[in-house]
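Q: I'd like to go over a predicted model; first the sequence, then the structure.
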Amino acid sequence: MFAVKQVERPQTPSDKNDLRQVAVVQALELEIETLKNLDHPNIVQYLGFEETPANLNIFLEYVPGGSIGKCLDKHGKFAESVTKSFTAQILSGLEYLHSKGILHRNLKAHNILVEMSGKCKISSFGISKQTDDLHGEAFTPMQGTVFWMAPEVISPQKKGYDFKTDIWSVGCVVLEMWAGMRPWMGEEMVAVLFKLYQAKLPPPIPKDLILSELADDFRRKCFAINPEERPSAAELGKHPYLVLPADWKFTGFT
């Protein structure tokens, strides 16, 4: 069984001048180019594509558990052991992406799929970007979803940003799993943009969420305002917060 992602190609002259329709096709073409050379257990597997005059289709492995976001919607916040396991897997996939020169730029709970066995797979590469210099602050377009976005991405000075923006997004996903809700819940997008750029604030911790010292240290490292102070995915994957008992196994969300 496999999953199919399909977009319609613009047909009429007016459609071909519709920037939104053109962007949708370009995003899927980018996803194909990105995924076809990747092979990692925590990255959704590319199986091929089909191109017709009317449509563009990409074939991906089918992940029956849905996304982390949908699991949170259904079950609420996760047990801490599940959060630790999922976070370690996300970081493993992200370390692989960064080793290939790829910034994901849109990590969030709804873009990470979960198998019934508890294996996580990063998906949705429509706005990812590949570069030969991950440390070179080569990217300036504001790409991503605001509530998971790092402060440097929205800077009007256009200084650029690097792979550390994905680390901030990992922190947002972990906060989602801890709290059972998206980061900046209750805040309007414009207000969040202001707080990220002007005040350089990370997403707040919900009042009913109590973190251990290790969990809070992990959070602080992800949300370091200076990107240079954020660890890499490889470094963060070794954080003691993520340690689980050797015999731990995923048994579901309840």
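A: Looks like it came in fine.
Q: rest of the way, CA atoms for contacts and neighbours
A: Fine.
Q: Spell out, range by range, the strands that occur in this protein.
A: Counting by DSSP state E, the chain has these strands, from start to end: 2-8, 46-51, 55-61, 102-103, 112-114, 120-122, 129-130.
Q: another structure for you, compare them:
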Amino acid sequence: MREGEMGSKGGSSGGSSRGRTRVGRYELGRTIGEGTFAKVKFATNLDTSHNVAVKILDKDNVLKHKMIAQIKREISTMKLIRHPNVIRLYEVMASRTKIYIVLEFVNGGELFDKIASKGRLKEDEARKYFQQLINAVDYCHSRGVFHRDLKPENLLLDAKGVLKVSDFGLSALAQQVREDGLLHTTCGTPNYVAPEVINNKGYDGAKADLWSCGVILFVLMAGYLPFEDANLMSLYKKIYKANFACPPWFSTSAKNLIQRILDPNHSTRITIDEVIQNEWFKKGYKPPIFEESDINIDDIDAVFDHSVHPGNLVVERPEEQLMAPSSPVAMNAFELIATSQGLNLGTLFEKQMGLVKRETRFTSKTPALEIISKIEATAIPLGFGVKKSNYKMKLQGEKSGRKGQLAVATEIFEVAPSLYMVEVRKTKGDTLEFHKFYKNLSTALKDIIWKTGEEIKEEEVVRS
């Protein structure tokens, strides 16, 4: 099934659009990702029938937390990039209260789902994805854009298996480089970050990105991280010294390249140009084909301008009943298939626990209201406050964990008569703590769970 074909039917849900919202030409569907400052929804362009992902930000929240500069940077960055291995930003819209960033919808899952199923990739397959990653990063650097947070959950695959780099929220445009020619913001994910970034004395964004690419290549081929330690300071010491060892199944040429990329001395570290000329890298290499175009980003200020003419604002039109719905929103087969293909925006690769997901699901034949009651009865003794709205719940942990209080969102969808799918996803807090919470929840709900997310996914694979 091609993306356009799926999108042509994805706008209707069991003959009713109850629970949906129209924004401009887009019909918004289910939430596929959620964070502190943004929510990402599956959507359909009603003019073209193509599926997209819409990132939604609340204007007041952006202003309150002084996030305007960062959000503008993210939008500007994405608008500058037109490359087959980078998630495309189609357009930006604003209503009176919200900002909508319309992005390419990628439904092939995450690259690291492959490691979850295979353990590690063969060298030729790892090289193919590494070539696409380097193509994307090299192009971004040529446009004056540094990603600064390259990691597994930012590497997605489209339906054809083409790698797409996502999430430029921590990227830095060339204008942010100081007079010393260096960037000075410490960011990124510890296991993937270059030693000079941790040092906080300024760093070359291109060389820091390449280090992260080297860590990713190692993980693809090894199935585990080169630098890992439960103690953060011990982890940093390993990174400073590049204290790692390649497993015996790496070829000599692959080992040599990785060692040159993971050189703790940034001044002697290999450059991207040198990587592209490396004999191991060049094997089967296909240069990217893409269109060059002049892109104007002057219009972005208008999105944040409160004095903008009302005629230039999009209109939010909720298409739902005023009274509380008598049943959960129906999820059609096309959205269900997209879900089964790994549409979890964000996972964290951990050697000890395999692939720990920030979102999971199960199906149940138990009536929806009874499911809600059982989740509430389970969550409260586990130390969670519960807020309910129709067939959605927000569970807020009362105790602070490794990354603050754990917050969990659940939503119930009707996928067939008397068959419901329950999504459970982390919205705040630590991923491993969420994994532990879900394990406790699913144990308590074992009498009503019909099939887990993995079983649903396995069935879809068999059918396809």
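A: Noted; the coordinates are in hand. Because the structure is predicted, anything quoted here is derived from the model rather than measured.
Q: so what number do they get for TM-score?
A: TM-score of the superposed chains, computed with TM-score structural alignment, normalised by the length of structure 1, equals 0.81; 235 aligned residues with a Cα RMSD of 2.7 Å.
Q: how about the strands of structure 1 in JSON lines, adding distance to Met142 of structure 1 and mean neighbour count?
A: Shown next, in JSON lines, are those (distance: least, Cα to Cα, whole Å; neighbours: other Cα atoms under 10 Å):
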{"stretch": "strand 2-8", "distance to Met142 of structure 1": "24", "mean neighbour count": "14"}
{"stretch": "strand 46-51", "distance to Met142 of structure 1": "27", "mean neighbour count": "14"}
{"stretch": "strand 55-61", "distance to Met142 of structure 1": "26", "mean neighbour count": "17"}
{"stretch": "strand 102-103", "distance to Met142 of structure 1": "13", "mean neighbour count": "22"}
{"stretch": "strand 112-114", "distance to Met142 of structure 1": "21", "mean neighbour count": "24"}
{"stretch": "strand 120-122", "distance to Met142 of structure 1": "21", "mean neighbour count": "26"}
{"stretch": "strand 129-130", "distance to Met142 of structure 1": "12", "mean neighbour count": "16"}
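Q: Export those as JSON lines, with columns for distance to Asp15 of structure 1.
A: Formatted as JSON lines, these follow (distance: least, Cα to Cα, whole Å):
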{"stretch": "strand 2-8", "distance to Asp15 of structure 1": "10"}
{"stretch": "strand 46-51", "distance to Asp15 of structure 1": "18"}
{"stretch": "strand 55-61", "distance to Asp15 of structure 1": "14"}
{"stretch": "strand 102-103", "distance to Asp15 of structure 1": "30"}
{"stretch": "strand 112-114", "distance to Asp15 of structure 1": "31"}
{"stretch": "strand 120-122", "distance to Asp15 of structure 1": "31"}
{"stretch": "strand 129-130", "distance to Asp15 of structure 1": "26"}
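Q: Would you confirm that Glu335 of structure 2 contacts Lys9?
A: No - between Glu335 of structure 2 and Lys9 there is no contact, the gap being 9.5 Å when judged by Cα atoms under 8 Å.
Q: contacting residues for Val243 of structure 1?
A: Lys84 (Cα atoms under 8 Å, 6 or more residues apart in numbering).
Q: try it again with 10 Å
A: Applying Cα atoms under 10 Å, 6 or more residues apart in numbering, we find Val243 of structure 1 in contact with 81, 84-85, 88, 237.
Q: closest to Glu176 of structure 1 out of the strands of structure 1?
A: Closest to Glu176 of structure 1 of the strands of structure 1, according to Cα to Cα: strand 112-114, at 12.2 Å.
Q: What range does that closest one cover in structure 2?
A: Structural correspondence for strand 112-114 of structure 1: residues 155-157 of structure 2, per TM-score structural alignment.
Q: what do you get for stretch 224-235 of structure 1?
A: With TM-score structural alignment applied, stretch 224-235 of structure 1 matches the range 263-274 in structure 2.
Q: how many neighbours does the nearest residue to Gly126 of structure 1 once chain neighbours are set aside have?
A: In this structure, Gly126 of structure 1 finds its nearest non-sequential neighbour in Ala27, 4.4 Å apart by Cα to Cα, 6 or more residues apart in numbering. By other Cα atoms under 10 Å, 17 other residues sit near Ala27 of structure 1.
Q: who are the neighbours in contact with Ala27 of structure 1?
A: Ala27 of structure 1 is in contact with 7, 33, 124-128, counting by Cα under 10 Å, 6+ apart.
Q: looking at it, Gly202 of structure 2 is touching Asp180, isn't it?
A: Yes - using Cα atoms under 10 Å, Gly202 of structure 2 makes contact with Asp180 at a distance of 8.5 Å.
Q: quick one, which of those two is more surrounded?
A: Higher neighbour count among Gly202 of structure 2 and Asp180: Gly202, with 18 against 8, using other Cα under 10 Å.
Q: show me the contacts for that one.
A: 177-178, 180-186, 196.
Q: And Met177 of structure 1, what's its match in structure 2?
A: Checking TM-score structural alignment: Met177 of structure 1 goes with Leu220.
Q: residues touching that match, list them.
A: Leu220 of structure 2 makes contacts with 111-112, 114-115, 119-123, 125-127, 129-130, 152, 214, as judged by Cα under 10 Å, 6+ apart.
Q: Relative to Ser400 of structure 2, which of the residues you listed is nearest.
A: Nearest to Ser400 of structure 2 among the contacts of Leu220 of structure 2 is Pro152, at 26.5 Å by Cα to Cα.
Q: burial count for that closest one?
A: 21.
Q: how close does the residue nearest to it when sequence neighbours are not counted sit to Glu153 of structure 2?
A: Excluding the flanking residues, the one nearest Pro152 of structure 2 by Cα to Cα, 6+ apart is Phe112, at 6.3 Å. Look at Phe112 of structure 2 and Glu153 of structure 2: by Cα to Cα, to the nearest Å, they are 8 Å apart.
Q: any shared contact partners between those two?
A: Counting by Cα under 10 Å, 6+ apart, the shared contacts of Phe112 of structure 2 and Glu153 are 347-349.
Q: can you point me to the longest strand in structure 2?
A: Assignment by DSSP E gives strand 404-416 as the longest strand of structure 2.
Q: What span of structure 1 is that one aligned with?
A: Following TM-score structural alignment, strand 404-416 of structure 2 has no partner segment in structure 1.
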